[in-house]
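[1] After the sequence you'll find the predicted model.
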Amino acid sequence: MNRSERFYVIDKLLRTQRAVPIEDFLAALEVSQATFKRDIEYMRDRLHAPIVWDRAAGGYFFDHLNLGGPHYELPGLWFSAKELFALLAAQKLLGDIEPGVLAAHLAPIQSRLASLLETFGHSSAEVSHRVRLLSIAKRQLEPRYFADMASALLSRQQLKVEHWNRSRDEITTRNLSPQRLVHYRDNWYLDAWCHLRDGLRSFAAETLVRVAVLPEVAIDIPDETLNAHYAAAYGIFAGAPREIASLIFSAERARWVRYERWHADQCGEDLPDGRYRLKVPYSDERELLMDVMRHGAHVVVEEPHSLRRRLKEEVDAMFLKYSGD
């Protein structure tokens, strides 16, 4: 952390403890004792912080009785990337909610978010205007059905649904034991035990065209089983990994890809000529193919052969559509 961030940590410790031992500061700040003492002297001399050492108490504290000196104020500290995203995302989500029973309850939260955004001297409206959060390919979802999914999930009841399979353009009726709701790439998915297929499945929420909560108790699947099933392979398509995709990106595209996280168990390697090899486990090739294809000629599927063949078939089909131009 930089020096301004350390000032805020020191300030927080002094405000939450009666007397703070130097060891607590060093552990929280992860700096040397000499650096800490320089920070304390700077806060005293430049920021007028009323920090004193109490030998009897064995620590530092704020001397709140020293009111005659100059006003103490910390320097401005801007949000981290994660903090700014969290604040703006929360503000955007609350702003998208239609007027209803929650409006009165959410108003104080919205007001608090606005005040947080204005903490460092910039209006909430200006921050929202200058910093944008963009959603890509967000699909429409029936609010009533989503509410039933969430209700059954939390009350541990089964659902009866009509599921539209987009690939085959057909609808099947299923009973589900909901396990988790997942927000992934701007869309909602329901992880559930499917009683029709007798196994775990993921359903895009907007493909459940009819939803009814049943009185039957939902089956509970252990977290370890869910994690192994849904987190092991690439993307939203679950299941134990069947293959490891080895992808080689051009030296130009490597400047971006080497900083991207495609999977928790990915393995990256810089090649001597500047290219980058990325290996990711996957169980279903569909989403992986979409992500590979967005890099066009800047990526080559090294292995497995089945993924190379499937990509070639897709590229050949695309070529035929444009070959007459």
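    Yes, it's here. Just so it is clear, the model here is predicted, and its values are computed rather than measured.
[2] going forward, measure contacts between C-alpha atoms and count neighbours the same way
    Fine.
[3] these two touch, right, Phe146 and Ala204?
    No - using C-alpha atoms under 8 Å, Phe146 is not in contact with Ala204; the gap is 11.0 Å.
[4] Would you state the strands of the stretch 51-200 of the chain in chain order?
    Ranges of strands within the stretch 51-200 of the chain are 51-54, 59-62, 157-165, 170-184, 187-194, 199-204, based on DSSP state E, counting those that start in this stretch.
[5] ok, structure two:
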Amino acid sequence: MSEVLRLYRYKALLGGRRALSTEDLMAKLEISRATLKRDIAKLRDQFRLPVVFDRDRGGYFLDGGHTDSELPGLWFSDHEILALVTIQQLLTRLAPGLLGPKLRPLQDRLTDIMAKHGLEGAQVAKRIRLVHAGKRSLKIEAFEAVAAATMARKRLLVTHFNRQTGERVRREISPQRLVHYRDNWYVDAWCHLREDLRAFAIDALTEADVLNTQAKEVSEKTLDQTFGGGYGIFNGAPKQIAVLKFTPERARWVRREQWHPEQEGRDEPDGSYVLSIPYSDDRELLGDILRFGSDVQALSPPELRAKTQLALLAAAGRYVNAEKGRV
């Protein structure tokens, strides 16, 4: 048992009506007498927990006048401190000006805990770098409205901008959960216009108003089945399997990547790597394939292979036209 868990167990063990003897504590915590003495001293002196030993009662207990005492801090290993510091930096940089004001009390609490371990926030920030790629700006008001409706279980009246068609559609949705994916925020919701589940990019919501109407509830199982089966952010049950073959050079990276929870991969004799991925919508998948350029080949299905080929030819054509002075 780690020291963290053990020290927390003392409060539960000693908070009852019966005093526990030295032998009882040693047996329950599976520790030596020397460890018990060190733990009791730490609880009393460092964390101000009112541990009392009474000879008449034959053991240790928490002072009856302070049984509601809370441990004033958390104990962390070196690895846990690093994780804690990383969380603090995430709170600061995940969405500056968006989440900061709402999470300031939590961030202040994390700073206090770090200080007890001799970690100065400003110095620690210099040692952690978070790199964002493809992060889109969004309206704070829209995010706050979506978050408020999601937690309060209320419906939203939103105007959604479809970037593919350029259309703006007014619709009513019942938000189910917030999703942070590839540096951007989405909301999984029941769309009352389409009578189906949809994932909406919050930065594509030009208007968002919380309604007094109770949101339609969708089970977590249904949400996972709907949004967990597709590729990336797109929902829907998998319809096809994409088979991609990566060059030996690129395989050194890809074989360690997770593209989908149900993916399958195999190494070829020449060092190349074949990855099979279920998908329902090929838009995001196609974009991920194209970013590997000549290091990947779409083997199947035929329609995905054809789309990849056409996209690459169109890209090459732009360079040819540019060379000829045509844009």
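    Nice, thanks for sending it over. Bear in mind that the values here come from a model prediction, so they are computed numbers and not experimental data.
[6] Next, the TM-score between them, please.
    TM-score for the superposed chains, counting by TM-score structural alignment, normalised by the length of structure 1: 0.75, backed by 277 aligned residues with a C-alpha RMSD of 3.1 Å.
[7] now the strands of the stretch 51-200 of structure 1 in CSV, with mean neighbour count and distance to Gln110 of structure 1?
    As requested, these are exported to CSV (neighbours: other C-alpha atoms under 10 Å; distance: least, C-alpha to C-alpha, whole Å):
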stretch, mean neighbour count, distance to Gln110 of structure 1
strand 51-54, 15, 36
strand 59-62, 20, 33
strand 157-165, 20, 33
strand 170-184, 18, 22
strand 187-194, 21, 23
strand 199-204, 18, 29
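[8] how about the ones you listed, which one is nearest Glu287 of structure 1?
    strand 170-184 (12.4 Å; C-alpha to C-alpha).
[9] residue range for that closest one in structure 2?
    Under TM-score structural alignment, the match for strand 170-184 of structure 1 in structure 2 covers residues 167-181.
[10] how big's the offset between the matching stretch and structure 1?
    Overlaying structure 1 shows stretch 167-181 of structure 2 at a mean distance of 1.4 Å from the equivalent residues (mean C-alpha distance after the TM-score superposition for structure 1).
[11] re earlier: looking at the strands of the stretch 51-200 of structure 1, which is closest to Gly100 of structure 1?
    strand 187-194 (21.8 Å).
[12] what's that closest one in contact with?
    Residues from elsewhere that reach strand 187-194 of structure 1 (C-alpha atoms under 8 Å, 6 or more residues apart in numbering): 138-139, 174-183, 199-206, 219, 221.
[13] Could you do stretch 59-66 of structure 1 as well?
    With C-alpha under 8 Å, 6+ apart as the criterion, stretch 59-66 of structure 1 contacts 14-15, 17-22, 49-54.
[14] Ala251 of structure 2 matches what in structure 1?
    Checking TM-score structural alignment: Ala251 of structure 2 goes with Ala254.
[15] How about the contacts made by that match?
    Counted by C-alpha under 8 Å, 6+ apart, Ala254 of structure 1 has contacts 274-276.
[16] what's the answer for Glu284 of structure 2, then?
    By C-alpha under 8 Å, 6+ apart, the contact list for Glu284 of structure 2 reads 231-234.
[17] So which of those sit within helices?
    Among the contacts of Glu284 of structure 2, none falls in helices (DSSP state H).
[18] Can you tell me which of those are buried?
    With burial judged by 16 or more other C-alpha atoms under 10 Å, the buried subset of the contacts of Glu284 of structure 2 is 231-234.
[19] now that we're looking at Glu287 of structure 1, how far away is Leu159 of structure 1 from it?
    27 Å (C-alpha to C-alpha, to the nearest Å).
[20] same check, this time on Ala90 of structure 1
    As for Ala90 of structure 1, its distance to Leu159 of structure 1 is 29 Å (criterion: C-alpha to C-alpha).
[21] same thing with Leu289 of structure 1?
    Distance from Leu289 of structure 1 to Leu159 of structure 1, by C-alpha to C-alpha: 32 Å.
[22] Asp11 of structure 1: neighbouring residues, count only.
    17 (other C-alpha atoms under 10 Å).
[23] Just after the helix or strand hosting it, pick out the following helix or strand.
    Per DSSP states H and E: Asp11 of structure 1 is located in helix 3-16. Once the chain leaves helix 3-16 of structure 1, the next helix or strand it forms, by DSSP H and E, is helix 22-29.
[24] Can you give me the buried ones in whichever helix or strand comes after that next one?
    Toward the C-terminus, helix 22-29 of structure 1 is succeeded by helix 33-45 as the next helix or strand (DSSP H and E). Buried residues in helix 33-45 of structure 1, counted by 16+ other C-alpha under 10 Å: 36, 39-40, 43.
[25] Over to stretch 99-111 of structure 1?
    Result for stretch 99-111 of structure 1 [16+ other C-alpha under 10 Å]: buried residues Gln110.
[26] now stretch 259-279 of structure 1
    Applying 16+ other C-alpha under 10 Å to stretch 259-279 of structure 1 flags 262-263, 268, 275-279 as buried.
[27] Stretch 225-239 of structure 2 now?
    226-238.
[28] now, among the residues you listed, which is nearest to Gln164 of structure 2?
    Nearest member of those to Gln164 of structure 2, counting by C-alpha to C-alpha, is Phe234, at 14.0 Å.
[29] quick revisit: among the contacts of Ala254 of structure 1, which are located in strands?
    Those of the contacts of Ala254 of structure 1 mapping onto strands are Tyr276, per DSSP state E.
[30] I'd like the contacts of Ala254 of structure 1 as JSON lines, with distance to Ala103 of structure 1 appended.
    JSON lines is the format used below for the contacts of Ala254 of structure 1 (distance: C-alpha to C-alpha, whole Å):
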{"residue": "Gly274", "distance to Ala103 of structure 1": "54"}
{"residue": "Arg275", "distance to Ala103 of structure 1": "52"}
{"residue": "Tyr276", "distance to Ala103 of structure 1": "50"}
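[31] can you pull the contacts of Leu13 of structure 1?
    20, 25.
[32] residue in structure 2 matching it?
    With TM-score structural alignment as the criterion, Leu13 of structure 1 matches Arg6.
[33] so which of the strands of the stretch 51-200 of structure 1 comes closest to Ala28 of structure 1?
    That would be strand 59-62 among the strands of the stretch 51-200 of structure 1, by C-alpha to C-alpha, at 14.5 Å.
[34] Next, find the distance separating the residue nearest to the spatial centre of structure 2 from His132 of structure 2.
    Note on structure 2: the residue nearest the mean C-alpha position is His180, at 6.6 Å, using C-alpha atoms, centre = their mean. His180 of structure 2 sits at a distance of 13 Å from His132 of structure 2 (criterion: C-alpha to C-alpha).
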